[in-house]
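Peer 1: After the sequence you'll find the predicted model.
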Amino acid sequence: MKPTTRRTLAAVVTGAAAAVGAAVTPAAAAGAIPVPVPLGGAETALGMELPEVAGELPVPTAGAPEGPRYVEGRLLPDRTLPQVPVHGGLPGVDLRQPVPHVLGEDFDHAGLDAPASGLRTRTPGLSLDAPLTAPDPGALGLPSPKLPEAGVLAPALRTAPVANLGVGPGL
């Protein structure tokens, strides 16, 4: 293949990869997807003022699991079934309810704002060991029997949700 053909082919492949990467990046980069709740039609049909509601749904992403750790004296590695980290978030909500001056002239609405908060989790894992010991040089290289070992690695969950509740003027 000629060098000019190679360069042209490389440029086409690079351009295609950049186009695919640009198309995938915005969806993967979004931490939460906004979800508006349209109540305008219900307000018109009922003839009254309804609350404004909007939400956010988080996009969970899986991380890379930690590989198994080999321990001297064991036939199977530690963390036979590794824990997988998953990053996402708790759903968020923004709610504003009209209030007819219950608390005075300056208070027209009550609002709740609970933004989507980060959530870090780890799936359960499993640690096993075979019912045999490692080969023993004193026993002509044969393993000895022992009790099998099994352990469950507990799942983990970390988050810090926040919410603001307040009243104020205007909707």
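Peer 2: Nice, thanks for sending it over. Numbering: from 1, shown residues only.
Peer 1: contacts and neighbour counts: CA atoms only from here.
Peer 2: Fine.
Peer 1: Residue 155 against residue 120, yeah?
Peer 2: No. Because the distance of 10.7 Å does not satisfy C-alpha atoms under 8 Å, residue 155 is recorded as not touching residue 120.
Peer 1: Which of the two has more residues huddled nearby?
Peer 2: When residue 155 and residue 120 are compared on other C-alpha atoms under 10 Å, the one with more neighbours turns out to be residue 120, at 16 against 13.
Peer 1: Pull the number of nearby residues for residue 108.
Peer 2: Per other C-alpha under 10 Å, the neighbour tally for residue 108 reads 19.
Peer 1: and the gap between it and residue 171?
Peer 2: When C-alpha to C-alpha, to the nearest Å is applied, the distance between residue 108 and residue 171 equals 7 Å.
Peer 1: Please compare the first structure with the one that follows:
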Amino acid sequence: MKPTTRGTLAAVLTCMAAAATGAAAASPAAAVPVPVPLEGAETALGVELPRIGAEIPAPKPGSPEGPRYVEGRLLPERALPQLPVSGGLPGADLRAPLPRLLADGFDHLDVSAPASDLRALAPGLDVDAPLTAPDRFGLPDPKLPEVGVPAPALRTVPAANLATGPGL
């Protein structure tokens, strides 16, 4: 293979790796907007209907932290590791007309809850054998078996905005 071809191939592979890394580092709350079309119902009914939109994020599983060996135990900690999942809570946007009771025209009510990051850990399993590690004579001592379930964890900061104002 010529050096020119090798250099071109290396440059292409480097660009592909950089693009893949950039795509993997994107924000987990990057959500897909989903509009709810109500224009046909407005025309058919002859009234002003609310405008509704939503954002739906896709969850992304992460790589679990593997078993960790601890001195004095026969089995490693976290026999079944916790799986981290990152994604987002769905977002919504609602804008509804409010009729003025004492005058002509409409005001509006606007409720928006943007998509927010969500990080979760699935439950895991922690097991220890009913024997201790072998001592200096090569025989293990008996002990009570241990079983534990690390609890799942959720971490998020949801937000919402409520506003009213004149006009539609």
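Peer 2: Yes, it's here. All values derive from a computational prediction rather than experimental measurement.
Peer 1: Once they're superposed, tell me the TM-score.
Peer 2: The TM-score (TM-score structural alignment, normalised by the length of structure 2) is 0.83; 167 aligned residues with a C-alpha RMSD of 2.8 Å.
Peer 1: picking that back up, between residue 108 and residue 171 of structure 1, which contacts overlap?
Peer 2: Contact criterion C-alpha atoms under 8 Å, 6 or more residues apart in numbering; residues bridging residue 108 of structure 1 and residue 171 by contacting each: residue 98.
Peer 1: those strands in structure 1, which residues are they?
Peer 2: Along structure 1, the segments classed as strands by DSSP state E run 32-37, 52-58, 61-62, 85-90, 92-98, 109-114, 117-122, 125-129, 149-153, 156-159, 164-168.
Peer 1: quick one: which of these is nearest residue 140 of structure 1?
Peer 2: Comparison of those against residue 140 of structure 1 by C-alpha to C-alpha identifies strand 125-129 as nearest, at 22.0 Å.
Peer 1: Which parts of the closest one count as buried, going by neighbours?
Peer 2: 125, 127, 128, 129 (16 or more other C-alpha atoms under 10 Å).
Peer 1: between the strands of structure 1, which one is nearest to residue 77 of structure 1?
Peer 2: Proximity to residue 77 of structure 1, assessed across those by C-alpha to C-alpha, is greatest for strand 125-129 (7.6 Å).
Peer 1: okay, that closest one sits on what stretch of structure 2?
Peer 2: Aligned using TM-score structural alignment, strand 125-129 of structure 1 spans residues 124-128 in structure 2.
Peer 1: Please list the outside residues in contact with the matching stretch.
Peer 2: 73-83, 145-152.
Peer 1: Report the central residue of structure 2.
Peer 2: In structure 2, the C-alpha closest to the average C-alpha coordinate belongs to residue 87, at a distance of 1.4 Å (C-alpha atoms, centre = their mean).
Peer 1: Chain neighbours aside, what residue packs nearest to that one?
Peer 2: Distances taken as C-alpha to C-alpha, 6 or more residues apart in numbering place residue 59 nearest to residue 87 of structure 2, at 4.1 Å, with adjacent residues excluded.
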